[in-house]
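# give me a 3D structure for the following:
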Amino acid sequence: MRSTGPALVVVVAVGVLVATGVTLLLERSLSRILLGVILLGNGVNLLILLGGRAGSAPLVGTTPIDRMSDALPQAMVLTAVVITFGLTAFLLAIAYRSWYLSGDDEVQDDLEDRQIVRLAERNEVSTADLGGEGPDGDPEQVDPGPALRRLRRRGDDE
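Reported below is the predicted structural model:
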């Protein structure tokens, strides 16, 4: 007896790839987020391929129409591979830049995010940022500490 559905091993592989990818996406390290995007993309691509009908090459005149494979999932996966590659290159550039500036690739909490959470807990509305306080007095500016420490380390080596 011939089975018409996908093999159980392939379905389990899709589940493992997607679950591992989502788990890695929830981490704070950009390198793990990058791996999570890659695994999630591969799992979804495999899932899209499982949705198509298996069969011979979809070339008119070479096989009967009822035995042809569905070409749409293949085209969608090809497009998804290109999109995943572009997103991977972008995340790799962000991770490298973060490592270059701060020495690690961990995503830090934003001061503004913490302030919004505190205001939400007290059920208050945030005030508008009118600016004009200068770079030293603005708590919303990025902390230059890690980058300065890295530059000082380079200066000591030379």
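# from here on, contacts and neighbour counts on C-alpha atoms
Fine.
# name the residue closest to the centre of this structure, please.
For the chain, the residue nearest the mean C-alpha position is Val37 (3.8 Å; C-alpha atoms, centre = their mean).
# contact partners for that one?
21, 25, 84, 88 (C-alpha atoms under 8 Å, 6 or more residues apart in numbering).
# and the furthest pair within these?
By the measure C-alpha to C-alpha, Leu25 and Thr84 form the most distant pair in the contacts of Val37, at 14.3 Å.
# to compare with the earlier structure, here is another sequence to fold:
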Amino acid sequence: MTVDLALIIGMVVLYAAGIYQLLERSFTRMIFGFMLVGNATNLLIFITAGMPGLAPLRTEGAAPEDYTDPLPQAFILTAIVITFATTSFMLALLYRSWRLARVDTVADDHEDIALRTVDPEADDEVFEPDDSGDTEFGPEFEASLGDDDLDDEMVVRT
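Presented below is the predicted three-dimensional model:
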């Protein structure tokens, strides 16, 4: 099986440009990047489909290996539908964002900014032996788990 080098180069360029666009702060560029990645995925499925063969509708008595596999074609159609649906949803989000705030960029909220300034060493919990019986669910959860709650009918057979 030989693969056309131009298709592989085109797929790589589409993936690279799409991922570059997805990393931008503009929502419109993110949508374009998502569309490029979707088309690159369709091209990847097309490349991996193998050599073209006869249409499955021909009934001239050809050998089964002479026919084209219809599964990659079904995958591409499914990928097209998923990409279209997700793109239309993202366009609706962009329209709503533009109508409400007149902005196209994705801004950091206060939690994102706070996570950038957290010192990872200062956030570590120190284990204290006095708190070893405490759980986050409270004392009523600890009291409900006892040896009498275990099933007596469960027997280990050897």
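# alignment lookup: the residue nearest to the centre of structure 1 to structure 2.
Using TM-score structural alignment, the equivalent of Val37 of structure 1 in structure 2 is Phe34.
# which element is its match on?
In the assignment (DSSP states H and E), Phe34 of structure 2 maps to helix 27-48.
# distance from the chain centre to that helix, please.
Computed by C-alpha atoms, centre = their mean, to the nearest Å, the chain-centroid distance of helix 27-48 of structure 2 equals 13 Å.
# then stretch 108-115 of structure 2?
Centroid displacement of stretch 108-115 of structure 2 relative to its chain, using C-alpha atoms, centre = their mean, is 23 Å.
# count of neighbours near Met35 of structure 2?
Met35 of structure 2 sits with 21 neighbouring residues when counted by other C-alpha atoms under 10 Å.
# report the contact partners of it.
Contacts of Met35 of structure 2 (C-alpha under 8 Å, 6+ apart): 18, 83, 87.
# ok, and the most crowded of these?
Neighbour counts for the contacts of Met35 of structure 2 (other C-alpha under 10 Å) peak at Gly18, which has 23 neighbours.
# mind jotting down where the helices sit in structure 2?
All helices of structure 2, identified by DSSP state H, fall at 5-22, 27-48, 71-101, 110-116, 139-144.
# ok, and the closest non-adjacent residue to Ala19 of structure 1?
Nearest residue to Ala19 of structure 1, sequence neighbours excluded (C-alpha to C-alpha, 6 or more residues apart in numbering): Leu40, at 7.8 Å.
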